[in-house]
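Novice: sequence unknown, structure follows:
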């Protein structure tokens, strides 16, 4: 099958042929990129007039969570609530629709948006849903707020010991308050029932549709578990997976890592799903004060965050993953966590040198001045989410203070050392729209336009921001020979845009949306005929 796309301003991101007006797609790949006058495609089965619109190679989110986006569609949305009481009201309304005793899950609350900025307690949920176990995951996925019924179902009480790398918030009597941080969440998750295969498969389809409508053609999924990968396989077999997923399996899931440690990497669905990486988590998140810092939090003296994996195990797991053929992706937000991640890579390379390991540091959010050049020196790739910067602006200074803030979200400092940055969103923590991330990278301001003076010298150029969702992401997943640009021979993944990301006013960048999206030469999303 061949398709002609013409009358567009097509940014190929191929340095040898950067802007063209016509593409020919044949058998899912780019067969021609150039001027309409230079190609004869009378036999094309379909011709698409782009109407002068701009087009880009397929946009890929280098750090997203399709599994969690799907689960969120099956649970209560606590996002955007401005107080603990507002979340409780939503819980009460949902509980009234459920059979007595049914588990009520949810996600999205953020105490940093509340006037008092204090942790919630189980009491509000007990009053809202006295006859249901309730567990609500914080927006960043690093804390869970539960009621007494959920805590009892999980066997969590005053005598429960905190797991390594976790925290059970307690009151003055030692009783759990209802908030579990980082690895302590697993105590609760073991008791929470999973959705049926049928419900989860449908939720995945809806989540993919949401990603396509946002402008994505694929993701790098960080921390995929076996049950989610089984769902993707079922959908691929039914022809219901119009998306690409480079999956990093979750080391924290014992069953998932045990399976893939024995099996090794795999691909299925004509490479729509590539299980090629291992995801490790060194620390928690800044918003829940679990990010591991060298010095205490400015707004929580005595707390330096949480290290979820003992330092000696980080290097062991890094080596084990690499030996089995997996790219290793390590979650590190705090400056201490980033030091530990880079130390682990250095130790691994000393024991087993590898020329092209493409070790990734997921988030690389807070860095010491000493660690910034180490990325380039060790060949590590920072995978960063620009919208975290603009979302965290309201409160991050309270956590870090002015000195550490200079090494926060330090895109320009890293780029100037010669590394590339893989761009993502961390959805569902943030919106899956890649244009929100591109705007945040370029403007380094919230979408309101408010100038907060957050190290404007760290901004990216538009070209860098776009590459962070295209060519640099392809390199960050070892797929640069087939994805990332619209060069002849590569897969025909592309997005036709509502506005030109390179030419429109900066303030309009975040509002760009896809008009037409192709994955492997097939139209998978169409807003209207371009």
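Specialist: Sure, I can see it. Model, not experiment: these values are computed from the prediction. Numbers count the residues shown, from 1 in each chain.

Novice: use CA for all of it now, contacts and neighbours both
Specialist: Will do.

Novice: quick one, strands of the stretch 151-300 of the chain?
Specialist: 166-170, 176-182, 216-224, 244-250, 266-268, 273-281 (DSSP state E, counting those that start in this stretch).

Novice: now do the third one against strand 273-281, angle only.
Specialist: Same thing as strand 216-224. 50 degrees (axes from the mean of the first three to the mean of the last three C-alpha atoms, to 10 degrees).

Novice: buried residues in stretch 276-296?
Specialist: 276-293, 296 (16 or more other C-alpha atoms under 10 Å).

Novice: check stretch 512-524 too.
Specialist: In stretch 512-524, counting by 16+ other C-alpha under 10 Å, buried: 512, 513, 514, 515, 516, 517, 518, 519, 520, 521, 522, 524.

Novice: I'd assumed residue 501 was in contact with the second one.
Specialist: No: counting by C-alpha atoms under 8 Å, no contact exists between residue 513 and residue 501, whose distance comes to 10.2 Å.

Novice: any idea how far the helix or strand hosting residue 105 is from the middle of the chain?
Specialist: Secondary structure from DSSP states H and E places residue 105 in strand 104-109. Mean C-alpha position of strand 104-109 versus that of the full chain (C-alpha atoms, centre = their mean, to the nearest Å) differs by 18 Å.

Novice: hold the first one in mind and look at this next one:
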């Protein structure tokens, strides 16, 4: 038995104690097999082993209820286009990536958005890519992953008729103009090209093998309905350790950014109502097939027309509230749909960071009558709809603290004027619940996950700042001190001695032209000492003497000897700054730890 003492341990109120506030305990005891035995305040019980939490805040283990693990890993090696602000940027990113990775059979990218590339929101075309890369295939996914633009070579490999004026693609669209295929593929049309670029995924097999070796996280697999019956996915209940598989994923529509989310009222200024990925009969059959095989269903639905179709199909397939069907995204709803979700026991799997990322174009694309039911998390909770929080990474950052922050504020830091529907902002407790109790309930594991209480698994996170009092600290760097799963420490923040680092040692910081080139076009965080600065040019010196040029934003403050710069890597020596944070006159352990992560190629991925 182990006792954790001197902590500020979050305690959820009892379900029977309506409207009761949360409290904090000071200690908890954990069994050798990872179960919480007791929590309390005052004098702790004696134990063979004791860990002093030193006053730190301890939260229940955090759940990301919607994350694309394999895509997150794959995208780490892809061209990151999130920093593109023009078509010149778009082509320059392509040119530099092409030069840096000449041996890749396919160039794959992610992160562009037409609204960022030009004031007219023109989509990129195959000709834009051909102008840079025409001798090997290229596929570049939009930030939402529901649209891709490809070059001519990729279309030829996929057997697409370049001159045809129309294409018959079930639940997808190949855009054409007077010259034939433009290179834009929507929804299922993306698969026509993507299947040639992808290698078969063995993620399920690998995770099952790792389970017995001590995974540092819990994984709830949600394979696609297209994989139903294949040997590559587990049967329900076949793997119930740290890896489990109990639900099946179904798509019902597209995305708002791609204007393929299915709406009841057309997108502003158009007759377009988006795309339903299934007929009514097809959707009922998919749901019925999944449930007959013993799986629960998790259905992607962004638009209100898609949600209406899904709720109707769940009733037709006789999916009872006890099965806890999940509706993922729930971005555009209506009063009638919220009521039906509650009555049918449908869980809302929501992505709070979408409220920040999507705000600008949601206002442009949705009619005023639709906006009040956009991302209405507060209204869902107040009307009795159970909700869980997720990131949809790599669409958004997989940092759950960013999701909690965005659920509370719904705007970028220091941009409160951009808040989308302030009446839908959540309290800290409501936001935290999405990622703890809500995630556990969505996984049907609320009796042993989601809180720190006797009989529950000892899953918890120890923080370095008290985010319950200072919510802005949720997005502070190096917030997490340690992570525990089943009473086992699976992560410990590294503490490194700045003065003791030597070149070539495990703690040495190495930032050079090669590491900068490797992360060309990516948004990163870099800590360095200010060597010189003017309003238009800054030079940072890293711990091993490497000089990095920074192009600052107008009005940025570099009046400190040490700063953190968040920006886009432009070339092997330059970062285009988005934001700075002043750290004072000396490197301390926290900033040096961040810096070493950068030097080792472990850039913190950040999104504007």
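Specialist: It's in. If you're wondering where the values come from, they're calculated on a predicted model, not measured in any experiment.

Novice: kindly provide the TM-score of these chains.
Specialist: The TM-score (TM-score structural alignment, normalised by the length of the first structure) is 0.87; 485 aligned residues with a C-alpha RMSD of 2.2 Å.

Novice: about what we covered before: in the second structure, what residues pair with the strand holding residue 105 of the first structure?
Specialist: The alignment of strand 104-109 of the first structure onto the second structure (TM-score structural alignment) spans residues 107-112.

Novice: so which residues make contact with the matching stretch?
Specialist: 75, 78-84, 98, 136-145, 395 (C-alpha atoms under 8 Å, 6 or more residues apart in numbering).

Novice: so stretch 565-574 of the second structure corresponds to what in the first structure?
Specialist: Going by TM-score structural alignment, stretch 565-574 of the second structure lines up with nothing in the first structure.

Novice: what does that stretch contact?
Specialist: Under C-alpha under 8 Å, 6+ apart, the answer for stretch 565-574 of the second structure is 83, 512-517, 519-527, 547-551, 575-581.

Novice: over to stretch 191-200 of the first structure?
Specialist: 70, 71, 103, 153, 154, 231.

Novice: in it, what's buried?
Specialist: By neighbour count with 16+ other C-alpha under 10 Å, stretch 191-200 of the first structure contains the buried residues 192, 200.

Novice: pretty sure residue 394 of the second structure contacts residue 68?
Specialist: Yes: counting by C-alpha under 8 Å, residue 394 of the second structure does reach residue 68; the two are 6.8 Å apart.

Novice: between the two, which one's more packed in?
Specialist: residue 394 (23 against 15; other C-alpha atoms under 10 Å).

Novice: relative to residue 26 of the second structure, how far out is that one?
Specialist: 36 Å (C-alpha to C-alpha, to the nearest Å).

Novice: as a check, name the ranges of all strands in the stretch 351-500 of the second structure.
Specialist: 387-389, 460-463, 480-485, 488-492.

Novice: matching residues in the first structure for the second one?
Specialist: The alignment of strand 460-463 of the second structure onto the first structure (TM-score structural alignment) spans residues 494-497.

Novice: the matching stretch vs the second structure, average distance?
Specialist: Its matched residues in the second structure lie on average 0.8 Å from stretch 494-497 of the first structure after superposition (mean C-alpha distance after the TM-score superposition for the first structure).

Novice: how about residues contacting that stretch?
Specialist: 50, 53-59, 215, 217, 486, 512-519.

Novice: cutoff 6 Å now
Specialist: With contact meaning C-alpha atoms under 6 Å, 6 or more residues apart in numbering, stretch 494-497 of the first structure is reached by 54, 55, 56, 57, 58, 513, 514, 515, 516, 517, 518.
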